[in-house]
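Peer 1: Okay, here's the prediction I keep looking at, along with the sequence it came from:
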Amino acid sequence: MPQPDEAMTRTAYDLVADVYADRFTATEPEQPLDLAMIDHFVGLLPAPRRVLDAGCGAGRMLPYLAARGCRPEGVDLSPEMVRRARADHPGHPCTVGSLTDLAHRDALFDGVFSWYSTIHNPDADLDGMLGEMVRVLRPGGFLLVAFQVGDEVRRVGQGFAASGYDVVLFRHHRRTADMTGRIAALGLEVVATSQRGPIGTEPDPQAVVIARRPTTG
């Protein structure tokens, strides 16, 4: 059963799934540095490059990963987002599930791709979510985590008001050093980080961390 924060997040994204999926169909929000970090992550992956898009939403990143030689599949908390992912990207399997308790077996994936999918969970959930991602990552595989940088918790989602939806979402910002420390504490080796300032209408800095699960230890 979802935690209280997850239940709120699931309700919000179920409500706006179609609006969200129609507004963001591919990599429209990403900047060149963001895409370069994704490409670097893909280039590091061992064969056969089976990747879990952990928090896939409506699946907009699945074709991007597939076009670069990955075998992506998605999981998301929102059944309505998964419905759109299956409809819009039928070539890639997607399931409903919580990142705090993944249904996948241990060491199944060559890569785990967490593209802003930890941002709605509080710090109390974060280590458990990261631990689940590490659990399903095979030794020698790579984890990518993207997030907004900062210390605050902010209410977001007001942009959907123009479409007639009053949704409640909270976004938890993290410092890059905190995220890398949490990942390293789980036994992974951080191999690349990026942090950039806000661009265009973005209000906050953005960061990406890539880490490798060792083959021993």
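Peer 2: Perfect, thanks for sending it.
Peer 1: switch to C-alpha atoms for all contacts and neighbour counts from now on
Peer 2: Noted.
Peer 1: Strands of the protein, residue ranges please.
Peer 2: Applying DSSP state E to the chain gives strands spanning 50-54, 71-76, 94-96, 109-115, 137-148, 153-156, 169-172, 189-196, 206-212.
Peer 1: could the ones you listed go into CSV alongside distance to P122?
Peer 2: CSV is the format used below for those (distance: least, Cα to Cα, whole Å):
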stretch, distance to P122
strand 50-54, 17
strand 71-76, 17
strand 94-96, 20
strand 109-115, 16
strand 137-148, 13
strand 153-156, 9
strand 169-172, 6
strand 189-196, 21
strand 206-212, 18
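Peer 1: okay, now the one to match up with it:
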Amino acid sequence: MSAPDWLTDTKVSYDTVADSYSDITREAFAKTPLLRGVLALFAEAAREVGGPVADIGCGPGLITAHLRGLGLDAFGVDLSPRMVEIARRDHPGVRFDVGSMTDLDLEDGSVGGVLAFYSVIHVPDAEVPRVFAHFHRVLRPGGVVMLGFHVGDRVRLKTEGYGGHPMSLHVHRRPVERVAGWLRDAGFSVEAQVLLGPDEDVPGGMLIARTPTGT
């Protein structure tokens, strides 16, 4: 079965901008201590669960490597083969796989944490429950998921991106409450929510949630 158009558009777009994206995001991440602080919260929670941590939509592997620096056994999965090539080049010895969050090729209960860091922003609303169901499936009892996303209530078509290269994909801005509701519907318990840059045009939403412990 062929991939839906939005998945194909996302893969092609990020293959196109991968090299520029890697350089731009590296510089931006170095200037965002609050973002690193929220990732540290996730790392602490995932460390308590134990086991590997999957960075879904890992791009060039910058955040995956950061999580490993925080003591996690992190690996990355991305839809874009070019992104995975760059991740493997820049972070040798770290596992990076090509894959889709809509059909996540991981065993049930195989990871202690899932990070989806601004990687669900291209997923249509109708597909989000399926993605969150996969996150829930692959997590151990008590496992932790953290989402990062653009806050708002609109969808726009992105036709040009990183480095001025052409792209063709939709970017979703969503209210925190809507994303939290999808997590609860998938069986998660929401434990924390953070709003970064609330006075900016597009704030960043962060949600940390957990699967039932089974006890």
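Peer 2: Received the coordinates, thanks. Model, not experiment: these values are computed from the prediction.
Peer 1: quick revisit: of the strands of the first structure, flag the one that's most buried.
Peer 2: Ranked by average neighbour count under the criterion mean count of other Cα atoms under 10 Å, the strands of the first structure are headed by strand 109-115 at a mean of 26.
Peer 1: what's that one in contact with?
Peer 2: Contacts with strand 109-115 of the first structure, where a contact means Cα atoms under 8 Å, 6 or more residues apart in numbering, come from 45-56, 133, 136-138, 140-147.
Peer 1: And for stretch 176-183 of the first structure?
Peer 2: D127, L130, V149, E189, V190, Q195, A207, V209, A211.
Peer 1: one more time with 7 Å
Peer 2: For stretch 176-183 of the first structure, the surrounding residues in contact (Cα atoms under 7 Å, 6 or more residues apart in numbering) are D127, V149, V190, A207, V209.
Peer 1: so it aligns onto which residues of the second structure?
Peer 2: Aligning stretch 176-183 of the first structure against the second structure (TM-score structural alignment) gives residues 176-183.
Peer 1: Any buried residues in the matching stretch, and which?
Peer 2: V176, V179, A180, W182, L183 (16 or more other Cα atoms under 10 Å).
Peer 1: re the thing from before, P32 of the first structure: which of the contacts of stretch 176-183 of the first structure is nearest?
Peer 2: Lowest distance from P32 of the first structure to the contacts of stretch 176-183 of the first structure (Cα to Cα) belongs to A207, with 13.1 Å.
Peer 1: Show me what that closest one aligns to in the second structure.
Peer 2: Using TM-score structural alignment, the equivalent of A207 of the first structure in the second structure is G205.
Peer 1: swap in M61 of the first structure?
Peer 2: Match for M61 of the first structure (TM-score structural alignment): I63.
Peer 1: Against T25 of the second structure, how distant is its match?
Peer 2: Distance check for I63 of the second structure against T25 of the second structure: by Cα to Cα, to the nearest Å, it reads 10 Å.
Peer 1: neighbour count winner among the two?
Peer 2: Taking neighbours as other Cα atoms under 10 Å, I63 of the second structure and T25 compare with I63 leading, 22 against 16.
Peer 1: Was I right to think R68 of the second structure contacts F75?
Peer 2: No: here R68 of the second structure does not reach F75: they are 8.5 Å apart, not a contact under Cα atoms under 7 Å.
Peer 1: residues near G128 of the first structure, how many?
Peer 2: For G128 of the first structure, the neighbour count with other Cα under 10 Å is 14.
Peer 1: ok now do it, which residues does it touch?
Peer 2: T100.
Peer 1: Repeat that for P205 of the first structure.
Peer 2: P205 of the first structure neighbours (Cα under 7 Å, 6+ apart): Q148, V149, Q195, R196, G197, P198.
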